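Colleague: Give the three-dimensional model of this entry:
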Amino acid sequence: MPEISPAIGIGELARRAGCKPETVRYYERIGLVGDASRTVGGQRRYGEEAVRRLTFIRHARDFGFSVDAVRELLAMSDQPDMPCQEVDAIAKHHLEEIEARLQRLSALRDELRRMVSQCAGGKVESCRIIEVLGDHQLCISDQAHGGAHDLG
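Modeller: The predicted model follows:
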């Protein structure tokens, strides 16, 4: 019979999952981590399942999965006998998004390199970087216009 470990507090849970207690509270608030049991004094107490679940969440978030995707993946992981086509579809969709972001980042990098290389280092009135930022038509790639604000 496996040894049952004693319930741990929020600080220990956070430490073992590699995050901060505020992160645990946030995931509780949005329903990704179940409500903890409480001591008579009101302190949260968690078991090994909470450690596994929070570790899964943190790892999925490190891979860039959205909170909604993590919610779906958790729901599916709670049903180990179901086929994994839906899990695969979520991962493939995420991969496609990452590849599209990488293309936009690459175009943005290339455009920035070009702007910097064309700057003569004179006065701002004749600065190529300022000129290009003020006129999108001077950019080589339309993908650079997607910009960094679309990358997060």
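Colleague: can we go C-alpha only for contacts and neighbour counts from here?
Modeller: Will do.
Colleague: Helices of the protein, start to end?
Modeller: Shown for the chain, the helices assigned by DSSP state H span residues 10-17, 21-29, 48-62, 67-77, 85-118, 128-134.
Colleague: Now residue 71. Nearest residue, chain neighbours left out?
Modeller: Residue nearest to residue 71 in three dimensions, not counting chain neighbours: residue 32, with 6.4 Å by Cα to Cα, 6 or more residues apart in numbering.
Colleague: Quick one: neighbours of the one you found, just the number.
Modeller: Residue 32: 20 surrounding residues under other Cα atoms under 10 Å.
Colleague: Geometrically speaking, which residue is the centre of the protein?
Modeller: What sits nearest the mean C-alpha location of the chain, by Cα atoms, centre = their mean, is residue 64, with 3.3 Å.
Colleague: that older thread, need the helices of the chain in a markdown table (columns: mean neighbour count and distance to residue 38).
Modeller: Output for the helices of the chain, formatted as a markdown table (neighbours: other Cα atoms under 10 Å; distance: least, Cα to Cα, whole Å):
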| stretch | mean neighbour count | distance to residue 38 |
| --- | --- | --- |
| helix 10-17 | 18 | 11 |
| helix 21-29 | 15 | 14 |
| helix 48-62 | 17 | 14 |
| helix 67-77 | 16 | 24 |
| helix 85-118 | 15 | 34 |
| helix 128-134 | 15 | 56 |
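Colleague: to compare against the first, here's another:
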Amino acid sequence: MQRIGELAGACGIKPDTLRFYEKNGLLNPVNRSPKGYRLYSEEDAQQLRFILRAKAMGFSLSDIRELLNIEASRSDWVCADVKGMVEAKVDELQTKIDEMIRLRDSLQTLADACCGGAESAIHCSILDTLETK
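Modeller: Okay, the predicted model is just below:
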């Protein structure tokens, strides 16, 4: 059993992050010390590591909650359910990548159009473009 600071430190997060996951129903430590401190079991630690890995993969809290539900009752689900979630996340990420590429290209076009010299910015093509409605 670990206290909140110990588990948080072992996972490289702050205790407030653990409290946040509890508040949002992703973790529910049932054990308390005689003084009322939260005590986390190895199962709680495994669940936290699952949450952190899912978060690192870009899943939202809602997604993670659903993944935890699936994890808790694997026999009630099929792999296609989980794969569908991952494929939706891939599509979402691809959309963001496409948007970022368009943004990068637009910024590069602005930068390329600018002389970049030491002249006054009175006639700066970048500022002029941003002012255009």
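Colleague: wait, which of the helices of structure 1 is closest to residue 40 of structure 1?
Modeller: For the helices of structure 1, proximity to residue 40 of structure 1 was assessed by Cα to Cα; helix 10-17 is nearest, at 15.3 Å.
Colleague: Touching the closest one from outside, list them.
Modeller: 20, 21, 23, 24, 44, 45, 46, 50, 51, 54, 55, 58 (Cα atoms under 8 Å, 6 or more residues apart in numbering).
Colleague: In structure 2, what stretch matches that helix?
Modeller: Residues 4-11 of structure 2 are matched to helix 10-17 of structure 1 when aligned by TM-score structural alignment.
Colleague: picking that back up, now for the helices of structure 1, which one comes closest to residue 39 of structure 1?
Modeller: Shortest distance between residue 39 of structure 1 and the helices of structure 1, using Cα to Cα, is found for helix 10-17: 12.1 Å.
Colleague: Measure how that closest one sits relative to helix 21-29, angle-wise.
Modeller: Taking axes from the mean of the first three to the mean of the last three Cα atoms, to 10 degrees, one finds that helix 10-17 of structure 1 is oriented at 90 degrees with respect to helix 21-29.
Colleague: average gap between helix 10-17 of structure 1 and structure 2?
Modeller: Once the two are superposed, helix 10-17 of structure 1 sits an average of 1.6 Å from its aligned residues in structure 2 (mean Cα distance after the TM-score superposition for structure 1).
Colleague: what angle do that helix and helix 48-62 make?
Modeller: 50 degrees.
Colleague: In TSV: the helices of structure 1, plus distance to residue 40 of structure 1.
Modeller: Output for the helices of structure 1, formatted as TSV (distance: least, Cα to Cα, whole Å):
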stretch	distance to residue 40 of structure 1
helix 10-17	15
helix 21-29	19
helix 48-62	20
helix 67-77	30
helix 85-118	40
helix 128-134	61
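Colleague: The residue nearest to residue 71 of structure 1 pairs with which position in structure 2?
Modeller: With TM-score structural alignment as the criterion, residue 32 of structure 1 lines up with residue 26 in structure 2.
Colleague: One more: residue 132 of structure 1?
Modeller: In structure 2, residue 132 of structure 1 lines up with residue 129, judged by TM-score structural alignment.
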